[in-house]
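> let me see the structure of the following:
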Amino acid sequence: MSKYSIEQFIRETKQDDAENDYFELETPRILEVNLTEQVWAKAGSMISYNGQIKFEREGFLEHGVGRFVKKAMSGEGSSLMKATGRGSLYLADQGKKITILELDNEEITVNGNDLLAFEPGVDWDIQLMKKVAGMMSGGLFNVKLKGRGKVAITSHYEPLTIMVRPGQPVITDPNATVAWSGHLQPEFRTDISFKTLIGRGSGESIQMEFKGDGFVIVQPFEEINTSGERGK
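As a prediction, this is how the structure comes out:
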């Protein structure tokens, strides 16, 4: 059989029916959710499904008035959808690499653009970095997740995890920062000299500074938000 035949292509790329975890990576950039009840996912991330699955966009007050107000203040387009039913659901986000993390009574904060899906047992809340609202378009919209269950996050290309140690702060570019330990509280600062080195056209360079004990996940890519400006 030719290595370029359709039969060979199907053999190499077809879904693996033997997998049955709630979250499975069908490919590095496609997440399979073996749905039995419900899952929260990024709106617009569904690429295929089979079975009896119903999709609903997140209701205005579904998670309480407080979260709705914070979403309205953030001005971000990172809405969630709820998939309910039984079947196989396939999710992806612009070809970004997907990483699955299983929380065991732990916390992680994820950039709003980089959260793909999470199991219903995971609690979440919205965090708007108000201090940078005047520095970056709309500020930074993040989601803090905690509890037990799997979380799927995305990154452009391979992510890198940098450990944060007491007395050894880690500085990152907000546009390349994907997630960090839930208990860390990043501080924001500007550095005009750094802007000169990297040749940005206008505005001051904004940096995130992480202090304490934990980790921060970065990607080798500066994300562009929906308004066309740099920032997430």
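
> going by C-alpha atoms from here, please, whenever you check contacts or count neighbours.
Will do.

> could you name the helices and strands sitting against the longest helix seen in the chain?
Looking across the chain with DSSP state H, the single longest helix is helix 65-74. In terms of contacts (3 or more C-alpha pairs under 8 Å, 6 or more residues apart in numbering; DSSP states H and E), helix 65-74 is packed against strand 122-129.

> now the strand it packs on and helix 65-74, what's the angle there?
Angle of strand 122-129 versus helix 65-74, following axes from the mean of the first three to the mean of the last three C-alpha atoms, to 10 degrees, is 40 degrees.

> what about strand 122-129, distance to the chain center?
12 Å (C-alpha atoms, centre = their mean, to the nearest Å).

> who does that strand touch, helix- and strand-wise?
helix 65-74, strand 140-155.

> just the buried residues of the first one, please?
What it means is helix 65-74. Going by neighbour count (16 or more other C-alpha atoms under 10 Å), the buried part of helix 65-74 is 67-68, 70-71, 74.

> quick one: Glu209 is in a helix?
No: membership of Glu209 in a helix is not supported by DSSP: H, G, I helix; E, B strand; the rest coil, which gives strand.

> now the second one, please; I'll put the structures next to each other:
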Amino acid sequence: MCAISVQDFVRSKAQNNAANALFECENPYLLEVNLNGRVWAKVGAMVAYTGRVKFTREGMLEQGLEKMLKKMVTGEGTALMKAEGQGRVYLADKGKKVQVLQLNNDAITVNGNDLLAFQDGVQWDITMMRRVAGMLAGGLFNVRLSGTGMVAITSHFDPLALEVLPGQPVFTDPNATVAWSGNLNPDLHTDLSFKTFLGRGSGESIQLKFEGQGWVMLQPYEETVMQANSSAGA
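The predicted structure follows:
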């Protein structure tokens, strides 16, 4: 028998009132932000809040002319919003799993569609890859985050982190690549043949190539450009 009383159901699903860190995972798919000031989050990610909180979409020139131009060049599709005030804010993104990472004067690069939120004070910038790489990767863009503070990223299902070692490059599907260490700069790797142009290739002709020393995080899911744009406009 799987039925339980309403009271027991509410009790079993209640929030953790003892949580007081800035970012807390209420469950694998829901991020709680204990807000006292300001954080940045993906537009459309708020599912609930308590307290006195104001949400403001990022202005076109708020982060400077250079970042605005990069967004225009890369076709960036995920907008950011500010959550300011005091209270609790709950964030989620289409049932994707949430991972909270603590930066300690270091850097990571995140697929723009997989960035959920980050602490105010963390520095961010849009990384410029080759234009053709952006098109072949489904029009997705990347965000470099650096400094000290919390960053929340999302993935479809449980992610996998692969170590990148000198002389042992790692090749990944761009649509399954979530994040990587900030010291790595992936290059576009193609394995094109005559069969590819005839539509008889393996479908795995375009990859990202990671060389050096670091890590790259993958999800067991290939996010298409249509899904990415849908998520950005949620």
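
> the helices and strands packed on strand 122-129 of structure 1 into a markdown table, with extra columns for distance to Lys131 of structure 1?
Output for these, formatted as a markdown table (distance: least, C-alpha to C-alpha, whole Å):
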| stretch | distance to Lys131 of structure 1 |
| --- | --- |
| helix 65-74 | 12 |
| strand 140-155 | 9 |
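
> for Thr99 of structure 1, which of these is the nearest?
Nearest to Thr99 of structure 1 among these is strand 140-155; the distance by C-alpha to C-alpha comes to 5.4 Å.

> spit out the contact partners of the closest residue in space to Gly203 of structure 2 that isn't next to it in sequence.
Distances taken as C-alpha to C-alpha, 6 or more residues apart in numbering place Thr196 nearest to Gly203 of structure 2, at 7.8 Å, with adjacent residues excluded. Neighbour list for Thr196 of structure 2: 202-203, 205 [criterion: C-alpha atoms under 8 Å, 6 or more residues apart in numbering].

> out of the residues you listed, which are inside helices?
Using DSSP H, none of these sit in helices.

> and these as JSON lines, adding neighbour count?
Putting these into JSON lines (neighbours: other C-alpha atoms under 10 Å) gives the following:
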{"residue": "Ser202", "neighbour count": "10"}
{"residue": "Gly203", "neighbour count": "9"}
{"residue": "Ser205", "neighbour count": "13"}
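
> of the residues you listed, which is the nearest to Pro166 of structure 2?
The closest of the contacts of Thr196 of structure 2, once distances to Pro166 of structure 2 are taken by C-alpha to C-alpha, is Ser205, at 23.7 Å.

> wait, doesn't the closest one sit right on Leu188?
No: using C-alpha atoms under 8 Å, Ser205 of structure 2 makes no contact with Leu188, being 10.5 Å away.

> Gly87 of structure 2 - how many residues pack around it?
15 (other C-alpha atoms under 10 Å).

> pretty sure it is touching Ala48, no?
No: using C-alpha under 8 Å, Gly87 of structure 2 is not in contact with Ala48, being 10.8 Å away.

> start to end distance for stretch 57-66 of structure 1?
18 Å (C-alpha to C-alpha, to the nearest Å).

> how about residues contacting that stretch?
Taking C-alpha under 8 Å, 6+ apart as the rule, stretch 57-66 of structure 1 contacts 43, 67-68, 79-82.

> helices - which of these land there?
67-68.

> which stretches of structure 2 form strands?
Remark: strands assigned in structure 2 by DSSP state E are 23-27, 30-42, 46-57, 80-91, 97-111, 115-119, 123-127, 142-155, 160-164, 170-172, 177-181, 187-190, 206-210, 214-218.

> for the ones you listed, which one sits closest to Asn16 of structure 2?
strand 23-27 (7.1 Å).

> list the buried residues of the closest one.
Here strand 23-27 of structure 2 shows 23-26 as buried, counting by 16+ other C-alpha under 10 Å.

> show me what Glu222 of structure 2 lines up with in structure 1.
Using TM-score structural alignment, the partner of Glu222 of structure 2 in structure 1 is Glu222.

> burial of that match, as a residue count?
That count, for Glu222 of structure 1 with other C-alpha under 10 Å as the rule, works out to 16.

> I'd say it and Tyr157 touch.
No: assessed by C-alpha under 8 Å, Glu222 of structure 1 is found out of contact with Tyr157, at 11.2 Å.

> out of the buried residues of strand 23-27 of structure 2, which comes closest to Asp8 of structure 2?
Glu26 (17.8 Å).

> list the contacts for the nearest residue to that closest one once chain neighbours are set aside?
Take Glu26 of structure 2 and drop its neighbours on the chain: the residue closest to it by C-alpha to C-alpha, 6+ apart is Glu32, 6.1 Å away. Contact analysis of Glu32 of structure 2 by C-alpha under 8 Å, 6+ apart lists 22-26, 88-91.

> map Met46 of structure 1 across to structure 2 for me.
Checking TM-score structural alignment: Met46 of structure 1 goes with Met46.

> so its match sits against Lys94, correct?
No: contact status for Met46 of structure 2 versus Lys94: not in contact, 11.1 Å apart, counting by C-alpha under 8 Å.

> the two: which is more packed in?
Counted by other C-alpha under 10 Å, Met46 of structure 2 and Lys94 do not tie: Met46 has more neighbours, with 20 against 11.

> how close does the closest residue to that one other than its chain neighbours get to Thr148 of structure 2?
Computed as C-alpha to C-alpha, 6+ apart, the closest residue to Met46 of structure 2 that is not its neighbour in sequence is Leu91, at 4.6 Å. Going from Leu91 of structure 2 to Thr148 of structure 2 by C-alpha to C-alpha gives 21 Å.
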